[in-house]
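Peer 1: coordinates only, sequence not included:
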C-alpha cells in the first residue's frame, strides 16, 4: 500500500470509529465530535477507559498495535459494565464490532473511576503477560534483536554458534513494513512451524534517524535480497514470496558503500582504486592446496596448532585441500618441514553463477570494476550494463522494464539513463571461498538493512560437550572495536553477584 492508500484507510477507520462509538463518548460526558477527530479521539478514549494517555502511542506502533487494539476494546466494554467472559470473547472475536453493537443497543452507564485491579489471579497474569509482550516487542523491533550466526561466512570473526545482540538504533530502527505478524518471531512461528505473517497490507519503507551510517568494514545484518526460501537452509523447489522485512536474515561485512568504485583482483578487494584495509579482527580466508613430502598431515596438528576446524580433504597422494585458511596460518604451514608447497587457489576462469550472470568473464576472485549505486545518482543505460541494474530497476525500485533489441523502456518511456531512488551496499563474507554474498546476487538495498551486531552474549561449539560446549572466551565480547576481542563476562558475574548481595542485605534489613 502507498502512503496515499494508507491515508485513505486511516480515514475510513476514523469514520468507522466515530459511527461505532459516538454514543459511548456522550455517555462518558464527552462531546460527540471528540469521537471523530483523529488521534485526539484516542487520547479522549484513554481518559474514558481510565488508562494512561501514553497508551495512545502504542496504538500507532506496527505489530504492538495488534496487541493493544483488543486490549482497548475489552477495556472500553468494561468501562461500561460489560465484564463477563462472554463480553470479552465477543469484543475480541468480532474485531471490536461488538463495541458498536453495545453503542446502539445497550444502556450506557459509564463507570468513570472503575477499579483497575484484576478480579482474579488468572486475569492479573494475562495482563502482566500482555504488558511484557508489548515491552519486549518494542525492544525487539526498535532497539535490540537477538540473532544467531548460522553459517561460517564470517569465520574467525563470528563463529557458527555465536549468539548476538543486533542494534537497531545504530543505523536507525526500521519501521516494520509487514503490519500483520506475530510479535518477536521472524518468518516462522516456532513449534507449529507456520508462517508468522500476512503478506498484505504493507507499510512503505520508513527508517528512524540513526547515530551512524553503514561504513566500510562494518559487520551488518540485513534481509537477504533474493530470498524466496521457506526456511533458511531449505533450497528445495518450494518457494515463498516474502515481504522485505520477512526475508531471511544474513550477516556479512560491508566492503563497498554507495558511490564506491569496487573491484576484486586475485582475491584482494580494491575500493576507489585503493586496497581495502581490513580491521585487525578480520581474518579473510581462502582455499589452499597443500602438498607434503609423503608424510601424512596429522589431524591433531591441523586442529590444535593451526586452529583449522573447517574441512580438510585429501585430494590426491600427498595433496590436501584446505577449504578455508587465513593467510597467516598458511604462512605457518610453510614452516612445517613436511610441507613442500602451499598454494592459494585463486580462480581465473569465468564463473557463470557470479553476478550479474551474463558471462562477462568475472569470478569470485576477479570481479569488476563496478560502481555501487547511490541515491540520486544517474547512470547511462546500455544493453551491456543493464544486467547490473535490472533487478534494482524492477524489483527494488518497482519499475516496469521492457527491452526490445537495443531499446530500453522504463514505465513505457524510452530510457537512456536511470536515477537511483535509494542507496545500495556490497556485502561479503571473510570466508571468501565459502560465502554466498554480493558476488553472487548483487547489491543490498538500504531498505533491507536490519542492524549492527554489537555484542556476543553466548557462543556454543557444536563439537563440544557439557560445559566445554560453551566458548567461555567469547562470552560478553564486542563484535567491533580495535584490537582482539575481550570478554567482559567476569564483570557481568561480579555485577550480578553484587546485585543479589545488595538485594539480600536490603531484604534482611527491611525484615529486621
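Peer 2: Received the coordinates, thanks. What you see is a predicted model; the values in this text were computed from it and never measured.
Peer 1: alpha carbons only for contacts and neighbour counts from here, please
Peer 2: Will do.
Peer 1: Please, where are all the helices along the stretch 1-150 of the chain?
Peer 2: 3-27, 40-48, 55-58, 64-78, 85-93, 97-105, 121-142 (DSSP state H, counting those that start in this stretch).
Peer 1: residues touching residue 285, list them.
Peer 2: Remark: with contacts taken as Cα atoms under 8 Å, 6 or more residues apart in numbering, residue 285 is in contact with 324, 325, 326, 327, 430, 431, 432, 433.
Peer 1: Can you measure across stretch 176-189, start residue to end residue?
Peer 2: 17 Å (Cα to Cα, to the nearest Å).
Peer 1: another structure for you, compare them:
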C-alpha cells in the first residue's frame, strides 16, 4: 500500500505541476494577449469586471496551482526526509507498542527515488542495534520493522533463547573477532504478558545501543521453523554481503530473519527515530465503539527511539 501511495503521490505531483506550468507559460500569456486586443478594439477601454473575466484562470487550473506546491512539499518530505508509520503488532515490544506512531528517517541509508527505489545518493549503512523499516523480502508490498542484529559477514547464532554474534573479520586482519555471547540483565516479570504467561524483560546491548527485550520462558525455541541457510546449522546464519539479519525485540512473538532469512540492502526504507504519538488500544470486546478507536494517549512514550 505504501508503494502504491508513493506512485500515486508522484503522479498527482506531476499532473498538477504540468497544469501549473502549462497555464503559466502558455495559457496565461494568451489571456493577456486577448485582453490587450480587447482593450485596443474597445472605445474607452474595458471595465474592471471585463478585465477580470478575460484574465480569470479556469477553475481546474486554479485548483492545481494551489495544490501543486503543497503536494510537492509532501512528496519531498515523505520520499526523502521523514515518513510516518504506525506500529500494527507487538513484535517490537517493549521498545515499540501497538498504537505507537513513529517517524522513519528516509535518508539514513541512502536517498532513493520514490518509485523504483534506486539509490541516487549514498548516505550511510545500518549499524548494529538500529531499528529499521524495510520491505518484507517475501512480499515487498508489506513494510516490516525490526532491529538490526547482524551486519554483512557476521555469524549469528540464536540457541536456547540466547543470542551469539561473531562480527565479520575485515580482509587482511589477523586477529579476527571471536564468537561472543550477547549479555543481558534480567529486569523481572509482571509488566508484559502473552495470554496468562508472564514475559521476562531483559536489557540487552547491541553495539552501542542498549535496549530491552522480552522472552517467554514457557515457549520453546521454534528452531524447526528457522530458515535453513546452506552450509550452516539450523540455528546458525552467516550474513551475506549487502544483506542484514534483523530480529524483533519481542523474541518469542516476532517473525523475523530467523524464519525467512536476510534483509537485502535495496529493501531498506529507513531508520525509526521518533515516536510522535502513542495511543492506548485496549478497548474491551463488549464496548460499543470499534476496536480501532483509541482509549487514551500515552504522552510519556513520545520522544526518540532507542
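Peer 2: Structure received. This one's a predicted model, so the numbers in the text were calculated from it and none came from an experiment.
Peer 1: In TSV: the helices of the stretch 1-150 of the first structure, plus distance to residue 454 of the first structure and mean neighbour count.
Peer 2: TSV is the format used below for these (distance: least, Cα to Cα, whole Å; neighbours: other Cα atoms under 10 Å):
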stretch	distance to residue 454 of the first structure	mean neighbour count
helix 3-27	33	16
helix 40-48	38	19
helix 55-58	27	16
helix 64-78	25	20
helix 85-93	40	16
helix 97-105	45	17
helix 121-142	14	15
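Peer 1: Same list as before, the ones you listed that is, but in a markdown table and with distance to residue 289 of the first structure included.
Peer 2: Shown next, in a markdown table, are the helices of the stretch 1-150 of the first structure (distance: least, Cα to Cα, whole Å):
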| stretch | distance to residue 289 of the first structure |
| --- | --- |
| helix 3-27 | 56 |
| helix 40-48 | 68 |
| helix 55-58 | 58 |
| helix 64-78 | 54 |
| helix 85-93 | 65 |
| helix 97-105 | 70 |
| helix 121-142 | 45 |
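Peer 1: check contacts around residue 12 of the first structure.
Peer 2: Per Cα under 8 Å, 6+ apart, neighbours of residue 12 of the first structure: none.
Peer 1: what about the counterpart of residue 208 of the first structure in the second structure, neighbour count?
Peer 2: Mapped onto the second structure by TM-score structural alignment, residue 208 of the first structure lines up with residue 121. By other Cα atoms under 10 Å, 12 other residues sit near residue 121 of the second structure.
Peer 1: correct me, but residue 121 of the second structure touches residue 108?
Peer 2: No: look at residue 121 of the second structure against residue 108 with Cα atoms under 8 Å: they stay out of range, at 10.7 Å.
Peer 1: contacting residues for the residue nearest to the match of residue 208 of the first structure when sequence neighbours are not counted?
Peer 2: If the residues on either side of it in the chain are set aside, residue 121 of the second structure comes closest to residue 111, at 5.1 Å by Cα to Cα, 6 or more residues apart in numbering. Counting by Cα under 8 Å, 6+ apart, residue 111 of the second structure touches 80, 119, 120, 121, 122, 123.
Peer 1: Residue in the first structure paired with residue 111 of the second structure?
Peer 2: Checking TM-score structural alignment: residue 111 of the second structure goes with residue 173.
Peer 1: Could you verify that residue 205 of the second structure is part of a strand?
Peer 2: Yes: checked against DSSP: H, G, I helix; E, B strand; the rest coil, residue 205 of the second structure lies within a strand.
Peer 1: That one against residue 184, yeah?
Peer 2: Yes: Residue 205 of the second structure is in contact with residue 184 according to Cα under 8 Å; the separation is 7.1 Å.
Peer 1: if I look at residue 211 of the second structure, how far off is residue 128 of the second structure?
Peer 2: 12 Å.
Peer 1: Quick one: residues contacting residue 334 of the first structure.
Peer 2: Here residue 334 of the first structure is in contact with 340, 341, 342 (Cα under 8 Å, 6+ apart).
Peer 1: How about residue 258 of the second structure?
Peer 2: 226, 227, 235, 247.
Peer 1: Switch these over to CSV; also include secondary structure and distance to residue 278 of the second structure.
Peer 2: Output for the contacts of residue 258 of the second structure, formatted as CSV (DSSP: H, G, I helix; E, B strand; the rest coil; distance: Cα to Cα, whole Å):
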residue, secondary structure, distance to residue 278 of the second structure
226, coil, 33
227, coil, 34
235, coil, 35
247, strand, 22
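Peer 1: Now check the second structure for the residue matching residue 13 of the first structure.
Peer 2: That one, residue 13 of the first structure, aligns with nothing by TM-score structural alignment.
Peer 1: And residue 13 of the first structure, how far from residue 390 of the first structure?
Peer 2: 39 Å.
Peer 1: any idea where the helices of the stretch 201-306 of the second structure begin and end?
Peer 2: 257-260.
Peer 1: what are the ranges of the strands in it?
Peer 2: 209-215, 236-238, 243-247, 263-264, 268-280, 296-297, 303-304 (DSSP state E, counting those that start in this stretch).
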